[in-house]
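Enquirer: mind looking at a prediction? Sequence and model below.
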Amino acid sequence: MKAGAFLVLLWLTAPPEAPSPLPADGLVLHWSMESGAVPTLPQDGVALCVGPAGRALEIQEPLLRLGGSDVKLPAGAAPGTISLWFARPAGESNKVLCCYGSRVRGAARGLWIVHDDQLCFYFFGHPQDLHAKVPGGIEPGRWHHVAATYDSATAKLYYDGKLLGQVKVKIDTARDGRFRLGYNLEQDDGRDFVGHVDEVAVYGRALSAEEIRAYHAALAGKLPPLPAPKPPPDLPALLGVREIVFAVRKVDSDGHWYANFGPHCVDPGRRYYHDGGRLCRLDLATGKVTALIDDPAGGVRDPQLSYDAKTILFSYRKGGQPHYHLYEIGVDGSNVRRLTDGPYDDIEPTYMPDGSIVFVSSRCNRWVPCYITQVAVLHRCDLPAGGQARDGRNIRQLSANVEHENTPWPLPDGRVLYQRWEYVDRSQVGYHHLWTMNPDGSGAMVLYGNLQPNVVMIDAKPIPGTGKVVASFSPGHGRNEHSGQITIIDPSSGPDNPGFARPIGRGHFRDPYPLSEKLFLAADATGGGSAGTRIVALSAGGRVTPVYQLSEADARAGLKVHEPRPVTPRPREPVIADKSATPAKGGATGTVLLENIHVGRSMEGIEPGQIKRLLVLEILPKPINIFSGMEPLTYGGTFLLERIVGTVPVEPDGSAYVELPAMRPMFFAALDANDLCVKRMQSFITVQGGESVSCVGCHEQRYEAPRSRRVVLRTGG
C-alpha cells in the first residue's frame, strides 16, 4: 500500500456460519464478503481494497470504485433480481447502494437510498423509477435487506422481506461493462455510499415474494454485529478554530450558477429565490448552533467576517421583500444594521482593507444576453469619513461588464479577485474565469484560465502564505449554486497553464474556504434529497471529514447549508490607493497605449505595416432579454449590439494611442488599408476615469514584457 493511502475498507469478522441461504437457481453474481475478494479498481494507482478476510464489508470513505464485470447480468428487458444487505450510518441518505447499465434514460438498474424513509429501484430516470416509502423509516445502525425484481413487465421493491411497491414498466438495460458497488453511474455526483454491505447478489430471474421473505427470515439477526459508532473528531483541533458561521437557505431548481436572485424577465411571479433563511454560528466544541438571523419568509446568503472577527457582513432578503441588501451584525447577534437599499439585489460582499465593501449588484440594470435573468457586476461602497459607522453610501459601479461577475475577495496584495463571464464574439457558455482589479476598478486583468474554456472558476480565495488560490471549478457552463470540484490554482506560471490547477478529491462541493494549504471548509454539493446539507472539512488529499449536518426536518424542507466561514481574526491586506477620477473631476476618459500591434498570439499571416487603423467598438448591454438565443437581434451572430465609436491610426512601428470614454465595455478590430478586419479582439477593456493602460501587443501572453527597442516619442499639435 502506497504512503498516504487511506484505510477505507474493513471486513467485519464473525465465526464461520452455514452457507448462505440464497436461492441457487438463476444466481449470476454473489459476493458473500467471506473471502475479502471484492473486485477493486485502483484510484490514482493506489489499491484501496485492503483488510483481513471476514464476513461483511464496511466502506469508510467515498470515491472508491468497487465493482466487477456485468457481462452475465440481465440486460434489455430480461427478468432479474438485485439483492443485498446494508446498514446506513445516521444521516446517510441520497446514496446509491449498487447499479449497472448505461447513462441513458431507462438503460440502467440500481438500488438507491433516496431519503431516510425512501428507497428506489431506479432505471436512470425514465421510464418511471420505482420509489417507495419505508414505514417508520430506515433505522440507522442496523442491518436491512433490500431486493428489486423485474419480470419483463413489472418492477417490484422489497424491504426486510416485505413488498414496498411495484410499477408496470418497460426498461431496456444496456450493460457498459461494470457492476458498481456503492456508487452511481454518474461518477463523482456525491452519492457514494458510506456504510456496511453484505451478501450482494444478482439473479437472471425475478425471485418470488416467498423466496425473498424466506431468505430475509433465514439471515435476519445472523449477520456480523456492527461496530459501535466512532467518536467524532476533535473539530476545534482539526480546523484550528472554535467557531464557524454559515448561511442556511433554499435554492432554486434552475441549473445556471447565477440564477439565484431576482425575477424571470417575462414572468415576474417566477422568482429565483425562495423563502427560508438563517444566519448561524456553530460552536465546534459543543455542537451548539445559534441562529443569529432566523427568517422563515426571508433569505440569507454570503456571510463574511470582519478583520477582527467581531462583525459579520452578509446579504439579507427580509421576509416579504423581493431584494437582497447588505447588512452587518455582531457575531453575538447584536447590532443588526442595513447598509444598502433600493430596488436592486446586492450580494456576495467582501470587506476591503481600507474599510470599503466590494460586492456584486444588479444596480447595473442589465439582463443576461442569453437568458432571462438579471446581471450583477462589481460595485463598491466606501467607508464614511471621520470614522463614522459604515452606512453603505457612495455606491459606485466598478465594472462595465454586460455579463455576470461573482464572488469578489481581497488578494494578499490588496487587489480584488473575482469571476468574470464574457463572450465577445465567442462562445456564450465557455469563458467564465478568474480576474483581478484594483479596488477602484482600475487595472482589470486575467489571473487564470481565460484560454481554458468550459468551466466556471468561482468562489476563489487566496490560500494564506502560498501565492495560490482555491476555487470551485463548476463544470461546463456552471452548476446550481456554484457546485463544482474544489481546485488549487498556482498562477505563478502565467494565466494559461492548465497543469497548475490541481483538483482535490473527486466529489462536488461549494463555497470553499482555505484554513491552510492542506485543509478547507466547504459545503457539500450533491444531488437531491438530504444532499447539500453538510458542512465538511476537505483535505488537500481529498479526505472528507463531516463538520455539521442539517436536521432531517431542514433537509425535507429543502434547506441547504452555504458559505461556511471561520470566526477568527485575519491580517489586513495593504491598501491600494484610489486613483480613479469621476467625470466631475476630469475623469470622463482614460487612455490606452498599444506598443506593437503585430506582437502577440495567432498573428500568423499578418505582415508588419499591414494593420493601418484600430476600429473602436462598444458593447451595448441588454436592458431586457426574453430569449436564450441571439434572436431577435441576429440569427447565429452576436447576442448584443456593438456600436462603432471611431477609429485611430496605427503608426508604422505598430503602436497606437486611444482615448476611451470611462466605464464603458470597449473592444478593438484591426483594419488594413482597405478597412477590412484582419484581427478582432474577443474580450473587452474598460478604463476608469483618468486611468492609463498599456499593452504589449494584440493578444500577447499576459506575462510578456515589452520588447526592447528604441522608442521615439511623437509630438504634435
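Expert: Received, thanks. Everything numeric here is computed off the predicted structure, so don't read it as measured data.

Enquirer: CA atoms for contacts and neighbours, from now on please.
Expert: Noted.

Enquirer: now do the helices in the chain.
Expert: Assigned by DSSP state H, the helices in the chain fall at 209-219, 235-239, 552-556.

Enquirer: mind listing what's buried in the first one?
Expert: Neighbour-count burial for helix 209-219, counted by 16 or more other CA atoms under 10 Å, picks out Ala209, Ile212, Arg213, Tyr215, His216.

Enquirer: between those, which is closest to Gly430?
Expert: Ile212 (51.3 Å; CA to CA).

Enquirer: show me how far stretch 412-432 is from its chain's centre.
Expert: Centroid separation for stretch 412-432 versus its chain: 16 Å, with CA atoms, centre = their mean, to the nearest Å.

Enquirer: what's the first-to-last distance across that stretch?
Expert: One end of stretch 412-432 sits 23 Å from the other (CA to CA, to the nearest Å).

Enquirer: residues of that stretch that come out buried?
Expert: 412, 414-424, 428-432.

Enquirer: repeat that for stretch 84-95.
Expert: Buried residues in stretch 84-95 (16+ other CA under 10 Å): Leu84, Trp85, Phe86, Ala87, Arg88, Gly91, Glu92, Ser93, Asn94, Lys95.

Enquirer: just checking, which of these belong to strands?
Expert: Those of the buried residues of stretch 84-95 mapping onto strands are Leu84, Trp85, Phe86, Ala87, Lys95, per DSSP state E.

Enquirer: second structure follows, compare the two:
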Amino acid sequence: MVRKTGTLLPALLIIIHTCTGANSLAEQHNPDMARAHWIWTSPSPTAIGEWECYTRKTFDLTGKVTSAVVLITADFQWPAGVVFVGDYVPLVEPANFTVSVLGSRAYFEHDAACPPALGRRLYKLVPAKPDGELTLLHDAGTGLVAAPCVSWDGSTVYFSMVKAADKFFHVYAIGADGSDLIQLTHGPYHDYEPAQLPDGRIIFCSTRLGSRDEYHGNFASAIFAMNDDGSNITPLTYHIVADHEPKVTAHGGIAFVRCDNFFERAKVETRIHHIRPDGTGGMAVLGPDRSAIGFDRTFAAERNSAWLRQNGFGSVAPLADGRIAAICQNGLVASGLFDSGTSRFEKAPVGFVPFDVSPLPDGRVFCTGPGRSWIGLIDWKTGKTAKILSLDKIHSAVFLGSQPRPPVLASQLPAGAQNRRPQTGLLLCQSVFDTKQTNADLSSIKAVRIVQGKPFTLRSAMHRFDHIGVEGIELGTVPLAPDGSFYVEVPADTALSIQAIDAEGRSVINETTWIYVRPGEHVSCIGCHNRRASAPRSSTMPMAARFAPVKLLGRGTPHRFRANNGGNGCALNLQYDRFREAAAITLFPVTAKSDGSLNRSADIVQLSEQLQSADVLERTSAAQTLALLRDRSSIPTLAKALEDASPQVRASAALALSACGNRSAVRPLLETLDDRNVFAAQAANIALENMTAHSVGFNPFMGRSNAGKWQEYLARNDWEAIESRLIRMLSSRDAVVQLSCARALGHVGSEDAKAALREFLAQNPNASLRVMMAAIRSLGHLRDAQAIPMLTTIFRNNMTKDPGKAPDLHELGWLQRPVYLTATAAEALGRIGSGDAVQPLIESAPDLLDFWKYTFWCGDHSWLMGCQSSPIHYRILEAIDRSQPGNIDPIVPSILKSIPIDTDRALLHETDSYENLVARVLARSSLYRQVIETCLAVLGDTDAEPAGNLEEAVTASAPAISVGPHDPQSRAAQIISIVCLDRTYARRLWDIFNRYRAMGPSRPRSWVCFYTARLLGRLSDDESIDSLVAALRDDAKEASFGYEDPPNVFVYKALTPFYRAAAAGALGRINSPRAIGTLMEALTDYDNAVSVRNAAANALLNLSEHVDADRLDAIAQTYPEVSTRRTLLQIRQRATLSKASPSP
C-alpha cells in the first residue's frame, strides 16, 4: 500500500490536554506534570512552505499556559525516511502485566517476554515529512509486529513478529522496499527486539536462557547475538530477570533496559544498562541513584526508599554524540557523555512525555506523541517538536536511511570456543567503606560474602504472579583488608551479589543489584553503594590487590537457601539473615548417621569429619557451614583446622571461630596471626577482635611486625580484666559499642558476664533490636541456666504481642521486633538445651499464632505470608532438634500446620531446611507413623490406618491470596513428602503416584504427582524407577497440551507444577544407570517443557560416572538453552575433575 500523507492531516487542530485523577500514575510520580495544562497545535498547511510545530510550553501550578509558534522554513531538513508500526495492540491483563511510566512505552515492570509496544502492520514514510510517501511494508494480519530497526546501509529492516496462529515471537528481516521477508530465528522461544551491530551481527532479546525470572516466575530474557543469517546464536548477557530493547550506541556499545529486581521483590525497578558487544564492561547508565537509606535501630527496619515500582525506564535512544536518551518518571532524559565520569542526566526541554523515542544520525530524535496518534521530530537543544504524521495507533518510529556505522569494538574475551573459555572472572573493590549507606554500622564490617543467584526453571502456579525468587548459593567469604578492599575470583556469566558482613557472618550492608563478570574479565569498583559520580582515590594500590585473588567459586557443598524476600528492601534490615537461615536448603540433612542419630549433635560430628576429609573443597565447605551453625562444640575441630594445608580452609576455620569461638580458641588464633597466608592471618585477627571487642591495629597486608601486639595486649589484660572492661562498655549509649560488647561477652564471658547481660536486658527493654538479640544470644551461648526464667518471659510476652500500626511500610520490617525477640529467646533457650529451657517452648507452641501472622510482621506481603517459614517456629524446632525434650506429641498438629505451602514460591526437587527440621523432630514423636498413615488415607490408600485427630492437621493449608491455598489432597501429599523418611512406604507411594497419573489433568493431580515423585527420589527406592520412567516416557508431554497465544506471560497450557520434572529429578537422586536411556530421551525431546529437560540434565549430572560424557558434551555444544547447556558442560567438567587428585 502506498499513499500520500498530506490528506491525512487536519488543517488545524487545537488539543487541550489535562492530566487529572488524584491516583493517576502521572500525579503519583510527577505531581507538577499531573497539574499542568498543555496546548498542542498540529501542522497547518495554510502557510505555504511553512509548518507550525510543537514547542515547549511553560506553565505554572495554577494552570496558566503560555505557548509559542515556531515556523519551519522550506529548507528544514526532514529525515530521509522513517519506519514505524501501525495498528497498536495493547498489552492487557491477565495475560500480561506491565506497569507503564506516565503512559509511555517505558515501564517499572514488564512481565511478558515481548516488546512493550505491539501492532499489526509495518510501514515506511519516505521522506519522513508530512507529504512523504506512506508504504505498507508488511501486514501481519491477526499476528503481531514490533520493534523495527534498520541496517546501517538502510537496505534492510529487522523486526519482531509472531505470525497469525504462531505461538512465539521471532526475528525477521525484510528489504526496505518490502521484498524478501526472511525469518531469522526459530524454535519454542520468544526472540524479539533486534538491532544490528557494527560488525553486521544481529543482537536481540530471547528467552533462550531457559530459566525463570525471580519475581513472577516468567521466562527470563537476555541479550543474544547471531550472524545476519540467523546462525551462531550466542548469549551476551545472562541476567536472571530480563534485559530488553538493546540498541547500539555511537561508540559501538550496547545500551538496553535491565529489569533490576533483586531477591524476588526486595526491589522491582528498571534502569538503562550498557555493555560492550562481547558482554563485558557492564554498567548502569541511567537509573536511581539513591542516597543513604534510612534505618531505625530500635526496629532494625529500613525507611521506604522507593524499592517497588518507583523507578522505571524504557525506549532506549542512543544519541549521535554518545549520550543515551530514554523515558523515565522524570520524562525524556539523557545520560551525561558516556565517558564524562558524571552521573548527572539532562532532561529534554519538551513539555510533554512522548510514548517512545528513537535517535536520528543528526542528533535529533523521532518521537511518538502521547496517545500514539502522531509521530514527529524533537530537537534536543531547543525542545522544538515538528510533527511528521498524524495517524491513529502508530508508534516505534525509527530512522530509515544510511547512517554512520559505529566502530567495531574488539572482543575482550579470551580467545577460543565459547564453551572452552575460562569460566571465571575477577572482582576488585577498592573499599567497601566508600559507601552512601552511612546509617549502617560500618565499623562492624569485617568480611565480604559473595552469593550467587541461581534461577529456577520450575513454575509452581498457573498464575501471572508466581513469586519464586532464586536459589542463593554462598560462593565463599573473604576477610577484608584493613583499607576495606577485597579481590576475588568468581564464576563468570553468573548473577552475583556482594554482602558486607560482620565478624559473626551476619549482614551489615547487602548489595541489591545482581552483578556479572564475563570469562576472563576484570571488574573493579570504588565501593559498595558508593556515589556514582565519585572518582577512584588517587592513593596506592588497594591492599587486597597486592596478593592473588581469593577463589570464591562455591565448589564443594556450599550453603544454599531460598533467596525469596516476600517484603521490600533488605539492604540494611534483617530479611537477608532471616532467609539465609530460616529459609535454608542445605542445613539439617535427613539421612540418619550410622548410629541412627538425626539431630544437631550428629550434624556437628558429620561436619567435623568432613573438615578432616581428603577433599579440600569439602573441608572448606564444612568450615563455612560450621560458621553458620555457630555451635561451641565445633571449636576443637575448627582449631585443628587452623593447621590445614589449604590456606582457604585455614581462613574459613578462623572466620568460623570468630562466630563460635570461646577462650579456648584464642591460643590457636594467636598462632595463626603468623600464618604465611595474609587472609588466614587477617581472619584470625577478626576473630580475636570479635571475642574481645578490641583492636590492636594488626595488618598482615603490610607486614607482620605488629603481630606481637595481640600477645602484649593479652599479657597485660587477663580474662577477668577483659570481661570487666566489656561489662563497663555494655552500658555505653552507643548502640555499636553495645552490640560488640554483648557479642564478645557471649564468647569469653563468665558468671559476671551472664549477670551483666541479664541486667542489661532487664534495664534496657527498648534497646536497639540487634543489640537485644545479641545479648539474648550470648546468654544462650554461655548456657546461663539462671537466664531461663527471663528468656521464657521474653518469649511469652512477645509471642502473641500485636506490634500495632507500622510507622512506615510494614514490608521493610517495622512490625518485626516482637517476632525476633520471641525467636531469639527460643534460640537461646535451645542453646542452653536443658529440659527446663526447652520445655517452656514445647508448652507454649500450641498457643502461638498462625505462622503467617509472624511472617507478615517480618515484612512479607499479605499474598506471600503463607509461603515462607516463621522465625519463631524455626527456632523452636531447632531447639527441640538440639536437645532431648520430653513428650512432643501434643505439638505435632501445630508443627504440621507451621509448614509453608509451595503454591507461591519456588519449587525444589528437594526439601528445604525448615521442612527437614520438621521431619527430624516428628521422627522422635510416637505419632510419626500415624501422620504418614493419615496422609496416605487422604490420598486414597485403602490400606491406610489414619488417626482421625490428625486429618485436619495434615490437610490444613496456609493462605495464598493470589494463587490459592492447597486442596486437602495436595497438602497431604506435601506433608508426607516432608515427614516420610522410611523406605518401606515406597510401594504404597508409587501406587498413589500411578493412580493420580492415570487421572485427567487437574491441579490436585499435578501437585500430588509432583510431591510423591519427589519423595520417591528422596527414599531412593529402586522399585520406584519403573513408575518414574513411565511418567517420563508415556505421560503426555507438556507441549502436547498446546502453547498460549502471545503476548502472554505463560508459554505452556499444561497445568503446573510439571510433575514429570520431579520424576526426572527423582531418577537422578535414585542414581541408577537403568534410567539413563529415558533421561537422554527426555533431554533431547523439545516437546518436553524446559523444566523437564533441565531436570533430566541434572539427573544425568548425578549419574555422571555412568554416562557417556563425550556424547553429552557434543549435545551441549548446540543445545539451545543456556541453563541446560551449562548443566551438560558440568558433566564433562566433573569427569575431568574426577581424574585429578585433589590438591590443597
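Expert: All right, it came through fine. Quick caveat, the model's predicted, so the values are computed rather than measured.

Enquirer: overlay them and tell me the TM-score.
Expert: Superposed pair, TM-score by TM-score structural alignment, normalised by the length of structure 1: 0.58. Supporting alignment: 478 aligned residues with a CA RMSD of 4.0 Å.

Enquirer: list just the nearest of the ones in strands among the buried residues of stretch 84-95 of structure 1 to Leu27 of structure 1.
Expert: Distances from Leu27 of structure 1 to those, taken by CA to CA, are shortest for Leu84, at 13.1 Å.

Enquirer: how many neighbours does the closest residue to that closest one other than its chain neighbours have?
Expert: The shortest distance from Leu84 of structure 1 to any non-neighbouring residue, by CA to CA, 6 or more residues apart in numbering, is to Val200 (4.4 Å). Val200 of structure 1 has 18 neighbours, counted by other CA atoms under 10 Å.

Enquirer: strands of the stretch 1001-1144 of structure 2, residue ranges please.
Expert: Under the criterion DSSP state E, counting those that start in this stretch, the stretch 1001-1144 of structure 2 carries no strands.

Enquirer: mind listing the helices for it?
Expert: Ranges of helices in the stretch 1001-1144 of structure 2, per DSSP state H, counting those that start in this stretch, are 1003-1019, 1025-1034, 1059-1070, 1076-1084, 1090-1102, 1109-1118, 1122-1139.

Enquirer: which residues of structure 1 does the second one align to?
Expert: Correspondence between helix 1025-1034 of structure 2 and structure 1 is not established for any residue, with TM-score structural alignment as the criterion.

Enquirer: how about the longest one?
Expert: The aligned range for helix 1122-1139 of structure 2 in structure 1 is empty, by TM-score structural alignment.

Enquirer: could you give the angle of that helix to helix 1090-1102?
Expert: Interaxial angle, helix 1122-1139 of structure 2 versus helix 1090-1102 (axes from the mean of the first three to the mean of the last three CA atoms, to 10 degrees): 0 degrees.

Enquirer: aligned counterpart of the residue nearest to Leu84 of structure 1 in structure 2, please.
Expert: Checking TM-score structural alignment: Val200 of structure 1 goes with nothing.

Enquirer: Val200 of structure 1 and Trp112 of structure 1, how far apart?
Expert: Going from Val200 of structure 1 to Trp112 of structure 1 by CA to CA gives 14 Å.

Enquirer: ok, back up a step: need the ones in strands among the buried residues of stretch 84-95 of structure 1 in CSV (columns: distance to Gln452 of structure 1).
Expert: Listed next are these as CSV, based on distance: CA to CA, whole Å:
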residue, distance to Gln452 of structure 1
Leu84, 44
Trp85, 45
Phe86, 43
Ala87, 43
Lys95, 33
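
Enquirer: name the nearest of these relative to Gly443 of structure 1.
Expert: Lys95 (46.7 Å).

Enquirer: still on that earlier bit, mind checking the helices of structure 1 for the one nearest to Gly262 of structure 1?
Expert: That would be, of the helices of structure 1 and by CA to CA, helix 552-556, which comes in at 23.8 Å.

Enquirer: distance between the closest one and the chain's centre?
Expert: That offset, for helix 552-556 of structure 1, works out to 22 Å (CA atoms, centre = their mean).

Enquirer: for it, packing partners?
Expert: Using 3 or more CA pairs under 8 Å, 6 or more residues apart in numbering; DSSP states H and E as the contact test, no helix or strand touches helix 552-556 of structure 1.

Enquirer: what number of residues lie near the nearest residue to Arg426 of structure 1 once chain neighbours are set aside?
Expert: Leaving aside its sequence neighbours, Arg426 of structure 1 sits nearest to Gln682 (CA to CA, 6+ apart; 6.6 Å). Residues near Gln682 of structure 1, counting by other CA under 10 Å, number 14.

Enquirer: need the counterpart of Gln682 of structure 1 in structure 2.
Expert: In structure 2, Gln682 of structure 1 lands on Thr512 (TM-score structural alignment).

Enquirer: go on, Arg420 of structure 1?
Expert: Using TM-score structural alignment, the partner of Arg420 of structure 1 in structure 2 is Arg258.

Enquirer: and what of Pro571 of structure 1?
Expert: Using TM-score structural alignment, the partner of Pro571 of structure 1 in structure 2 is Arg405.

Enquirer: got it, and Leu671 of structure 1?
Expert: Alignment note (TM-score structural alignment): Leu671 of structure 1 maps to Ile501 of structure 2.

Enquirer: one more: Gly320 of structure 1?
Expert: Using TM-score structural alignment, Gly320 of structure 1 lines up with Ala165 in structure 2.

Enquirer: likewise for Leu614 of structure 1?
Expert: Under the alignment (TM-score structural alignment), Leu614 of structure 1 maps onto Val448 of structure 2.

Enquirer: how about the nearest residue to its match, chain neighbours excluded?
Expert: Ala500 (4.7 Å).

Enquirer: right, and that neighbour touches Gly527 too?
Expert: No - with contact defined as CA atoms under 8 Å, Ala500 of structure 2 does not count as touching Gly527 (10.8 Å).

Enquirer: what do those two both touch?
Expert: Common contacts of Ala500 of structure 2 and Gly527, defined by CA atoms under 8 Å, 6 or more residues apart in numbering, comprise Val432.

Enquirer: those two: who's more crowded?
Expert: Between Ala500 of structure 2 and Gly527, Ala500 has the larger neighbour count (other CA under 10 Å), namely 25 against 21.

Enquirer: what about the more buried one, distance to Gly484 of structure 2?
Expert: In terms of CA to CA, Ala500 of structure 2 sits 10 Å off from Gly484 of structure 2.
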